[in-house]
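> this one's structure only:
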């Protein structure tokens, strides 16, 4: 990458991050026959271990003193930790119960859920085309509910948990590595208790399936942290509108995994629902790009540095 501009590096880092997230279904499928809760517990524990080693190598532990002096910040991080655990656990369950297509749907509709949360929680005002995108997304969920014969609860829980997590994280000010370490640390004690309980009851699969399975369980911490750090490196180099467009790489690849590799069904009604979601995202993304260009022209005309490009999303998935 020598000689590559910072912007091109940003796009490369972002693409690598989202491609890694896009192939997560394959990774988590290989962790069976461990249960989703056992996989989640090990993902939490090994994330703490890996990021602790990383922070030690970077000699970057000063942030802990600020945390210990701020009960409000600790409370916010604890809430974020619970939300991301729900998101991770739901995703692992969806993948390992042969609902990869539905997990992809969850990340397709996440931007629309973020907009709704902005309206309901932060009292933001939507533009006309944003309302149009949300309305089309709502119709899509109705069509998919009829097709599934139930609410697509995995998709909705993924989108809702991640959207709420995003709102909480927006109010915190920790870099990705430090944030992941603290959130995982909050979850580490119950995760370790659960792992120990599985060991005592003889229900654990860790260390009892194969050497490769054990190694992959341990590396789940690395698999969690690396794309997150790549995303952070990307977000520091390119606009959030560009990140917002790149984010669709992950659910597209997840959808491809579900359809091509795992041969999950896609009946016509379900395809129609997905097409409506994609129409909503096209409207939403086009509106965000148009607003970004308008803000850029405004800054150029006024010479102001205060205006900012409206982001399509602010955080990565998974």
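Alright, I've got the coordinates. All values derive from a computational prediction rather than experimental measurement.
> Could you use CA atoms for every contact and neighbour count after this?
OK.
> Would you mind giving the secondary structure of the closest residue in space to residue 205 that isn't next to it in sequence?
With CA to CA, 6 or more residues apart in numbering as the criterion, residue 205 has its nearest non-adjacent residue at 5.3 Å, and that residue is residue 34. At residue 34, secondary structure determined by DSSP: H, G, I helix; E, B strand; the rest coil is coil.
> Show the contacting residues for residue 34.
Counting by CA atoms under 8 Å, 6 or more residues apart in numbering, residue 34 makes contact with 204, 205, 206.
> Can you spell out which helices and strands pack onto whichever strand or helix holds residue 291?
Using DSSP states H and E, residue 291 sits within helix 268-302. Using 3 or more CA pairs under 8 Å, 6 or more residues apart in numbering; DSSP states H and E, the elements in contact with helix 268-302 are helix 100-120, helix 128-148, helix 240-246.
> give me that answer again for 7 Å
helix 128-148 (3 or more CA pairs under 7 Å, 6 or more residues apart in numbering; DSSP states H and E).
> got the contact list for the helix it packs on?
Helix 128-148 is touched from outside by 112, 151-152, 269-270, 273-274, 276-277, 280-281, 283-284, 287, with contacts defined as CA atoms under 7 Å, 6 or more residues apart in numbering.
> in which helix or strand would I find residue 208?
Using DSSP H and E, residue 208 falls within no helix or strand.
> ugh, wrong one, I meant residue 87
Going by DSSP H and E, residue 87 is part of helix 71-96.
> Go through that helix and flag the buried ones.
Judged by neighbour count (16 or more other CA atoms under 10 Å), helix 71-96 contains these buried residues: 73-74, 76-96.
> another one to put next to it:
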């Protein structure tokens, strides 16, 4: 194992473990509205990433990015997607739907595969098509059994899948991109917090000290895994990253059942089984080449 690979593995493991433990953090904020948590998460992330850019002397890269209108439009779109993702995830955890978030992030890789085919013209192998079909079957099972779409899972998978698609088109490093995204969201977050009656009358002092410290920690827990993920993505094979991305939803799944006391019915178990089968097929397919498209004569 080369030093580069070892660094990538440690960074990737760190990112996914932090994401996997995020429900513990959010459960400590029980009673705080999801929108308030999101606003704090955005504002403190701006500060954390700004300090990181300063430490890495990345102001020149930031200045170059800010002079590219197309890049700024892409990052505005990705900022909206990630804000929706964070809000849905936070609300779901605070309201006892950790299982739904786990399913969403299990589905997400297969949503990204579909986006690649539909929007980027990528080709899939038979195994990959079978993987997508399994995930779709899981959604159909839940829809028929419960009488409605699993909206939390779908919202998380689509929002994060779209975020990844947009960031794939944005030629910018992880720290600079995240800083611009959170900076764009910061005015809305600040206006939201200032609209709260208790903040209007007493400022940040209205929040109890321990609670304010937890809300500030959200900035670190938002920025750190994304930075670690960026380090890992540049150093590891796609197949390795494909395997590691199941760490976080697996951890959330186990927490939901064994620690948070969420019940899983047989239909949900069947849907998870279909999704896991799809993920196994998809992971297996990463080691096999896709047949090239026929060339016109």
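Done, it's in. Since the model is a prediction, treat every value here as computed from it, not as a measurement.
> quick one on the thing from earlier: now the two most distant members of the contacts of helix 128-148 of structure 1.
Largest separation among these by CA to CA: 151 and 287, giving 28.4 Å.
> residues in contact with the aligned partner of residue 89 of structure 1 in structure 2?
For residue 89 of structure 1, the aligned position in structure 2 is occupied by residue 87, per TM-score structural alignment. Applying CA under 7 Å, 6+ apart to residue 87 of structure 2 gives the contacts 34, 35, 38.
> go on, residue 81 of structure 2?
159, 160, 162, 163.
> Please identify the one among those that lies nearest to residue 125 of structure 2.
residue 162 (22.1 Å).
> so where does the aligned partner of that closest one in structure 1 fall, helix or strand?
When structure 1 is aligned by TM-score structural alignment, residue 162 of structure 2 is paired with residue 164. Residue 164 of structure 1 is part of helix 153-170, with elements assigned from DSSP H and E.
> Mean deviation, that helix versus structure 2?
In the superposition with structure 2, the average deviation recorded for helix 153-170 of structure 1 is 0.6 Å (mean CA distance after the TM-score superposition for structure 1).
> Okay, buried residues for that helix please.
Residues of helix 153-170 of structure 1 classed as buried by neighbour count (16+ other CA under 10 Å): 154-169.
> any idea of the angle that helix forms with helix 71-96?
160 degrees (axes from the mean of the first three to the mean of the last three CA atoms, to 10 degrees).
> What sits closest to the equivalent of residue 30 of structure 2 over in structure 1 if chain neighbours are left out?
By TM-score structural alignment, residue 30 of structure 2 lines up with residue 32 in structure 1. Once flanking residues are discounted, residue 32 of structure 1 sits nearest to residue 96: 7.4 Å by CA to CA, 6+ apart.
> Could you double-check that the one you found sits in contact with residue 29?
Yes. Judged on CA atoms under 7 Å, residue 96 of structure 1 makes contact with residue 29 at a distance of 5.8 Å.
> Test my guess that residue 179 of structure 2 contacts residue 46.
Yes. Using CA under 7 Å, residue 179 of structure 2 is in contact with residue 46, at 5.9 Å.
> rewinding a little: so what does the helix holding residue 164 of structure 1 touch, helix or strand wise?
With contacts taken as 3+ CA pairs under 7 Å, 6+ apart, helix 153-170 of structure 1 sits against helix 71-96, helix 100-120.
> can you pull the buried residues of the following helix or strand past it?
The first helix or strand that comes after helix 153-170 of structure 1 along the chain, using DSSP H and E, is helix 176-201. Residues of helix 176-201 of structure 1 classed as buried: 176-188, 191, 194-195 (neighbour count, 16+ other CA under 10 Å).
> returning to what we had before: put together JSON lines for the contacts of helix 128-148 of structure 1, with distance to residue 241 of structure 1 on each row.
Putting the contacts of helix 128-148 of structure 1 into JSON lines (distance: CA to CA, whole Å) gives the following:
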{"residue": "112", "distance to residue 241 of structure 1": "15"}
{"residue": "151", "distance to residue 241 of structure 1": "31"}
{"residue": "152", "distance to residue 241 of structure 1": "28"}
{"residue": "269", "distance to residue 241 of structure 1": "31"}
{"residue": "270", "distance to residue 241 of structure 1": "29"}
{"residue": "273", "distance to residue 241 of structure 1": "25"}
{"residue": "274", "distance to residue 241 of structure 1": "23"}
{"residue": "276", "distance to residue 241 of structure 1": "22"}
{"residue": "277", "distance to residue 241 of structure 1": "19"}
{"residue": "280", "distance to residue 241 of structure 1": "16"}
{"residue": "281", "distance to residue 241 of structure 1": "13"}
{"residue": "283", "distance to residue 241 of structure 1": "14"}
{"residue": "284", "distance to residue 241 of structure 1": "11"}
{"residue": "287", "distance to residue 241 of structure 1": "11"}
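> Give me the nearest residue to residue 8 of structure 2, chain neighbours excluded.
Excluding the flanking residues, the one nearest residue 8 of structure 2 by CA to CA, 6+ apart is residue 232, at 4.1 Å.
> and the aligned residue in structure 1 for that neighbour, what element?
Applying TM-score structural alignment, one finds that residue 232 of structure 2 aligns to residue 234 in structure 1. Using DSSP H and E, residue 234 of structure 1 falls within helix 220-235.
> Give the burial count for residue 202 of structure 1, as a bare number.
When counting by other CA atoms under 10 Å, one arrives at 10 neighbours for residue 202 of structure 1.
> gap between the residue nearest the centre of structure 2 and residue 275 of structure 2?
Nearest residue to the geometric centre of structure 2 (CA atoms, centre = their mean): residue 160, 5.3 Å. According to CA to CA, to the nearest Å, residue 160 of structure 2 stands 17 Å off from residue 275 of structure 2.
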